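Colleague: here's my sequence, what's the structure:
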Amino acid sequence: MNYITTFFPPTGQLFLGFLALILLLIIVSYLKSSHFKGKAGEAIVKLSINSKLDPNIYHLINDVTLPSFDGTTQIDHLIVSIYGIFVIETKNMKGWIFGNKHNKTWTQTIYKRSYTFQNPLHQNYKHIKVLSKITGIEENKFHSIIVFIGDSTFKTTMPDNVLDRGWVDYISSKKDLMLSTNLVQDAIERINSQKLEASFKTNREHIEQLRANRNRLKS
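Modeller: Reported below is the predicted structural model:
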């Protein structure tokens, strides 16, 4: 009689095996979820920024949820610098991506199946409007950047600020002085004072608000 049989009779072993299977299914399901893919994409962008940009010039703020005119808005990454405020929306997607700056929705195609998603440029425009109001900084001092992470291919010509590589080089290329060091510090303080606490509750309420907004637009 081995150790496992001694301490766990057959019925107990069966129960433990069942629990292990359930746990494995939960882990696999989460790894395939859009939430995990989104967080993984954000982590890649964050690591790239931290390793390649001078933190004394480019002040990175991650995963920011702010109150907005219709509830809340959630921003993946902000970089506040003397060269302006960079607002970065990440998309961890695979397949073919179709869209342009004017379309309300873009299309993702995987093995002849198509899915639509909100134009991320429009999404980022809302982020910039909210940030402009909070910081008191004009919208023309903001840079909108969309970063696609994952095995995706653009099948239409994208604007210069929609990237699947070289996003750090794009940020570094912006060299026009837009903000004084005092304005940079003031903007950081205002954003930090307004952002909501990062928590499961905050994220859940934001997702529920997004669903409500979508349903309202459909009706």
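Colleague: every contact and neighbour count from this point should use C-alpha atoms.
Modeller: Noted.
Colleague: need the contact partners of stretch 171-188.
Modeller: By CA atoms under 8 Å, 6 or more residues apart in numbering, the surrounding residues in contact with stretch 171-188 are 53, 80-84, 86, 135, 141.
Colleague: quick one more, to check against the first:
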Amino acid sequence: MRGTKIAQILKEQDSLDEAGGKRILGGIIAIILGLLTLYFTESGLIGFGLIVVGIIVVQQGNAFWKGADGENMVTNLLENLPYNWSVLNDMVVGSSQIDHIVVCPKGVYTIETKNYRGTIYGNAEKKEWMQVFPNGSKYDFYNPVKQGNKHSLELSRYLESNGLKTWVNTVVVFPSDEVELKVYSPKTQVLYLKDVAAYFMNQKDSIDQNTCDDIVKCIQNLNPAEYENVGYNN
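Modeller: Modelled structure (predicted):
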């Protein structure tokens, strides 16, 4: 594949799509059972309860699908990076489920994707960040910088345990075009989708191609069946 301009997508994102589909299906079944219960029995409380639970589960499924859309947007951008860069999506390393791993001469990176809208207020040192919508609604969520740094640490430890001692960088990406970031994070990059490619290309080379190859193969060993039919540039 040398000579092409497309990075290798060695593993696609799939867990959020699958989880979202299962929840939506389960929610619809609960709603149907609730309606049947209301129609054929006198158990109104049970019927309404099933309907409410079903609606909540469907909403959860939609949230998973929204997250999957965000991760797909990031993947589509990453595949346009140089040919000798490798991207592995949706990887489980220890207790961490990592949205994207990028391995390239500029280093090893984990990317935490948050497909959120509204204005995001956050400080890299704080446990919680805040999402604020134009109507004034506010929601707290766990600091994605801390989440991403945990993922990077687990990946770094895994690689070191296999004889590959390398620093793993963390990047947090908000891909929605309806988001505004008001974030303080001097050490870990928190980026809009439009700034991701420029950020990567502006980094200096830090590891050679042979090391990149070894790192990718080591990560693939986490689930070798995923890659039986996938070639890799050597």
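Colleague: overlay the chains and give the TM-score.
Modeller: For this chain pair, the superposition-based TM-score is 0.68 by TM-score structural alignment, normalised by the length of structure 1; 169 aligned residues with a CA RMSD of 2.8 Å.
Colleague: coming back round to it: so which of the contacts of stretch 171-188 of structure 1 are in strands?
Modeller: Taking DSSP state E as the definition of strands, the contacts of stretch 171-188 of structure 1 contribute 80-81, 84, 86.
Colleague: quick check: closest non-adjacent residue to the aligned partner of Gln123 of structure 1 in structure 2.
Modeller: Following TM-score structural alignment, the counterpart assigned to Gln123 of structure 1 within structure 2 is Gln147. Nearest residue to Gln147 of structure 2, sequence neighbours excluded (CA to CA, 6 or more residues apart in numbering): Glu112, at 7.8 Å.
Colleague: how about whatever residue of structure 1 lines up with the one you found, secondary structure?
Modeller: The pairwise alignment with structure 1 assigns Glu112 of structure 2 to Glu89, based on TM-score structural alignment. For Glu89 of structure 1, the secondary structure call by DSSP: H, G, I helix; E, B strand; the rest coil comes out as strand.
Colleague: contacting residues for Glu89 of structure 1?
Modeller: Contact analysis of Glu89 of structure 1 by CA under 8 Å, 6+ apart lists 75-77, 120, 124, 145-147.
Colleague: recalculate using a threshold of 7 Å.
Modeller: Counting by CA atoms under 7 Å, 6 or more residues apart in numbering, Glu89 of structure 1 makes contact with 75-77, 124, 145-147.
Colleague: again with Thr73 of structure 1
Modeller: Applying CA under 7 Å, 6+ apart, we find Thr73 of structure 1 in contact with 65-67, 127.
Colleague: now, which of the ones in strands among the contacts of stretch 171-188 of structure 1 sits nearest Ile22 of structure 1?
Modeller: Ranked by distance to Ile22 of structure 1 (CA to CA), these are led by Phe86 at 42.1 Å.
Colleague: next, count neighbours for the closest one.
Modeller: Phe86 of structure 1 has 22 neighbours, counted by other CA atoms under 10 Å.
Colleague: how about Asp208 of structure 2?
Modeller: 12.
Colleague: counterpart of it over in structure 1?
Modeller: If you follow Asp208 of structure 2 across to structure 1 using TM-score structural alignment, you land on Ser180.
Colleague: and its match, how close does it get to His143 of structure 1?
Modeller: Using CA to CA, to the nearest Å, Ser180 of structure 1 is found at 16 Å from His143 of structure 1.
Colleague: how about Ile137 of structure 1?
Modeller: 12 Å.
Colleague: overlap in contacts of those two?
Modeller: The contact sets of Ile137 of structure 1 and His143 do not overlap (CA under 7 Å, 6+ apart).
Colleague: would you map the strands across structure 1?
Modeller: Secondary structure of structure 1, counting by DSSP E: strands at 59-68, 71-81, 84-92, 95-98, 105-110, 113-118, 142-149, 152-154, 162-163.
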